[in-house]
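fold the following.
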Amino acid sequence: MNMMTRGREFGRKEEGGQEPRDEKTIQQELKDTLDKVKGFAENFEKKAKEGEDVSREAKNNADEALTKLTELRGEMTELAQKLDQRGGGDDEMEHKSLGQKVGASDEFKSYLDSGCTGTMRLEVKAVTSDPASAGPLIQPARQPGIVELPRQRPRIRDLLTPGRTTSNSVEYAKQVTRTNNADVVAEGAQKPESDYAWEVDSAPVRTIAHWVPASRQAMDDIPQLESLIDGELRYGLDDAEDAELLLGDGTGQHLEGLYTVASAYADPIGYADPTRIDQLRLAVLQVELADYAPDGMVLHPSAWTSIELTKTTDGAYVFANPLGIAGPVLWGRPVVPTKRIGSGNFMVGAFRMAGQIFDRMETEVRISDQDRDNFIKNMLTVRAEKRLALAIRRPAALVKGALVDLPAAA
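Okay, the predicted model is just below:
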């Protein structure tokens, strides 16, 4: 014989024909029992302090209340489990069964009002994925994460010497004249005089900033949205900074960019019919003849690809190794690919000697509801900004030019 005790089934009568109690009734009884147990505890504590003994009857009453409390807690747990199994959420109940729909239909109500005479005709539509049919029951499978747009990592900053400032501009002394007349001198003869001259130049601190609006609900409900917006805003600043460091024209609030002040490329040795690879080596020579040591190149990604794909007559790659994992390097100098420079241009230089970045304020992201009518609309303004100056001390250390055309395909 199966001696397992069977619990009460939610929605059916209990043993003895009694209706099961609802959640509100059980909660009220649980509260009353808790108050009773609390009263017993306070009474026992008071008598213990006064040195009085607790009567056996009081102890029995307390034991009964504690037993009742345990039963009520078990009943609440059972009720919660049954509600959960039935999916007792409001959203679930919105999807009515066929019987519920028949009972709630106007046709059925009219049939009852007429004394159930004659025959009732109720049209039951075909069950399809149409929104008016079973469509609401079909829930799309939501994949975690957000698919972001591609990013290109700005790296012009990496070529320059880093620095910091606490002012709104950076002044520096720039050498403008060097006439070196050092020579051997006979005993008693006058020594030759050299000529050096400097002038003071300044680099103003500029601000790069942008912002986006976002609703407070979206920021609260999507955990990764705040970090995503933060990352997007930071990337946007870096991308704009990349453009300013390279191409800024120095007017208005723009920085003076490296490409803007670089010297024009001029073949120093008159090399005949140079390729793009030859041309970049000649630009390195031009910088070296200006007494600087080139430490990098800037090319468009497509221009760099055309160089990597250069092959010998038997099909072997000249510079690239398809199996290699080393970064882009040409003539011993690292290559920085960036679309900002344009597909037909290049720049070679001693970047760390030529320029220095002075950060006044590193990237800062702030969120505020104190913007226009944000407070009453439950909106937030997310702002990102940075402040920096670019001091280009030695423009002659930079050479820019246009790449020669690629040979026509055979």
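
use CA for all of it now, contacts and neighbours both
Will do.

tell me which strands and helices the helix or strand containing Gln286 is in contact with?
Using DSSP states H and E, Gln286 maps to helix 276-289. Applying 3 or more C-alpha pairs under 8 Å, 6 or more residues apart in numbering; DSSP states H and E, one finds that helix 276-289 makes contact with strand 345-349, strand 398-402.

can you tell me what sits against the first one?
Translated: strand 345-349. 259, 280, 283-284, 287, 293-300, 397-403 (C-alpha atoms under 8 Å, 6 or more residues apart in numbering).

would you turn the helices and strands packed on helix 276-289 into CSV with distance to Asn321?
Output for those, formatted as CSV (distance: least, C-alpha to C-alpha, whole Å):
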stretch, distance to Asn321
strand 345-349, 23
strand 398-402, 26
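
okay, the ones you listed, which one's buried deepest?
Among the helices and strands packed on helix 276-289, strand 345-349 has the highest mean neighbour count (mean count of other C-alpha atoms under 10 Å), at a mean of 26.

between that strand and helix 276-289, how many degrees?
Angle of strand 345-349 versus helix 276-289, following axes from the mean of the first three to the mean of the last three C-alpha atoms, to 10 degrees, is 30 degrees.

for the most centrally placed residue in the chain, pull up the helix or strand it's in.
Taking C-alpha atoms, centre = their mean, the centroid of the chain lies closest to Leu228, which sits 2.5 Å from it. Using DSSP H and E, Leu228 falls within helix 225-247.

to compare against the first, here's the next sequence to fold:
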Amino acid sequence: MSTLDEVREKLAAKQDELKKVFDEAEVTTDSGEKSYDFARVKSLGDNVRGSIAVAEKVKAMDDELNELGEKADKLEAAERAAKGLAEREKVRGRPPMPGGRGNHPSVADRVKSLGEMLAEEKAYSDWIKRGTPGGIDFSYDVLPSDVLAKAMQVETLLTKALMTTAAGYAPESVRLPGFVEATTRPLQLIDIIPMAQTGQAVIKYMEETTRTHGAAETAEGGTYAESTFIFTERSSDVRKITDSVPVTDEQLDDVPMMSGYVNGRLMFGVRQRLDTQVYVGNGTAPNLRGIVNVAGIQTQARGADPVPDAFYKGMTKVRTIGRAVPTHHVMHPEDWQGVRLMRTTDGVYIWGSPSEAGPERMWGLAVVQAEARAAGSGLVGSFQPPWITLFERSGVDIQVGYTGTQFVEGKRTVRADMRAALTLGRPAAFCNVTGL
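Now for the predicted structure:
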């Protein structure tokens, strides 16, 4: 198998085989819950009988599914890389980013963090020398995705050490470089959503909402059959996401400190909020409309089914109604925990022994653990460019100025913002799984 379509076709066939095994093994307990008795399975042939033998075969089938899923992921990533290369070729002639040397700066010179660009800005250093009168604005011509990626590389070794002494003569105390970050939710979903650039304030596109094929056999001289195709214009507003942090005059003079704040706090804060909005944003201005709140996505209730069965039924809806190939499951970590700990009636862990990490895959598809949505509901969908795209409208803008009484307090506010829009070209390519 060498093409993505061939791998996906085999993956779908193997999913159906494994589903048949689970259907045969499924039993209902006295409490009404569903479980699995693998001794009931006959579809694997006479050579595979008994719960342990069947469980081992099921694990082998699941491992094969995971291997196929990983192949599909790699091939899909390769195709995205090819498309990305084509897009980058279109913008090779754009001006180099600040800090580039000569007419042909290297990649390392061109891609700088916002903190580094701010530190190298002559207007900024001149403003510091003048005593920081009033405010100052900066605007850079950069690709937002480049800057957001650079923002994840938090450099703490350049932060200044602080020496403090008590009254009188005392041994010096040197503060260790850097700092221990407080806990926060990582980025979890936006990495699997295709991204693109836009120069518009509103993303408009046409969706074929009616597709009725009337093709039919016709007698000689008879009236031709007629089909009906209707298009509807859809739109998604570009929304702004912002973050800011107050800093003292001393911190403004401490360039590495400024770089750390811009990269490690403001940029991450903007991306983290975007990660939440694309999943659960309610669409009421100024919010984006997240995937689960887009009209037209499908729903699959778990009911009395085991969680994996509910997600498989969601996959089936994506295939048969959405006419798309499902690529990912999205689940809260607590819901995934319940799946990972599932056991057969005789105590065999379905997703692998506790001594193993176990694959974060289900029915051959990658499982993305996302906490932006409360436990109890999940999502299965086709995260491919024809069906979903996250558009970036403008580069990240950094500004420094006064707010309120900061002038007399010796403070400034550093702020960052970005603008983005999310479009679902085919909502039925996604299915909301509830009741987990």
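
matching residues in the second structure for the next helix or strand after the helix holding Gln286 of the first structure?
Sequence-wise, the next helix or strand downstream of helix 276-289 of the first structure (DSSP H and E) is strand 296-299. Aligned using TM-score structural alignment, strand 296-299 of the first structure spans residues 328-331 in the second structure.

ok so, going back, nearest to Asn374 of the first structure, of the helices and strands packed on helix 276-289 of the first structure?
Across these, Asn374 of the first structure has its closest neighbour in strand 345-349 (45.8 Å, C-alpha to C-alpha).

measure the closest residue to Asp305 of the second structure other than its chain neighbours to Tyr312 of the second structure for me?
Among residues not flanking Asp305 of the second structure along the chain, Lys34 sits closest, at 6.4 Å (C-alpha to C-alpha, 6 or more residues apart in numbering). Going from Lys34 of the second structure to Tyr312 of the second structure by C-alpha to C-alpha, to the nearest Å gives 15 Å.

between those two, which is the more surrounded one?
Tyr312 (20 against 13; other C-alpha atoms under 10 Å).

what do we get in the first structure for the more buried one?
That one, Tyr312 of the second structure, aligns with Arg281 by TM-score structural alignment.

what lines up with His210 of the first structure in the second structure?
By TM-score structural alignment, His210 of the first structure lines up with Asp243.

its match: what secondary structure?
strand (DSSP: H, G, I helix; E, B strand; the rest coil).

okay, now it: neighbour count?
By other C-alpha under 10 Å, neighbour count at Asp243 of the second structure equals 17.

same question, Leu274 of the second structure
Leu274 of the second structure, neighbours per other C-alpha under 10 Å, totals 26.

same question, Thr381 of the first structure
So Thr381 of the first structure, with other C-alpha under 10 Å, has 18 neighbours.

which residue in the second structure aligns with it?
Match for Thr381 of the first structure (TM-score structural alignment): Thr413.

nearest spatial neighbour of that match, chain-adjacent residues omitted?
In space, Thr413 of the second structure is closest to Pro246, 4.2 Å off (C-alpha to C-alpha, 6+ apart).

let me know the secondary structure of that neighbour.
Classified using three-state DSSP, Pro246 of the second structure is strand.

quick one on the thing from earlier: got the angle for the helix holding Leu228 of the first structure vs strand 345-349?
Using the same axes, to 10 degrees: helix 225-247 of the first structure against strand 345-349 is 80 degrees.

contacts for the helix or strand following helix 225-247 of the first structure?
The helix or strand immediately downstream of helix 225-247 of the first structure is helix 258-261, counting by DSSP H and E. Helix 258-261 of the first structure has contacts (C-alpha under 8 Å, 6+ apart) with Leu245, Leu246, Leu247, Gly248, Asp249, Met347, Gly355, Ile392, Pro395, Leu398, Lys400.
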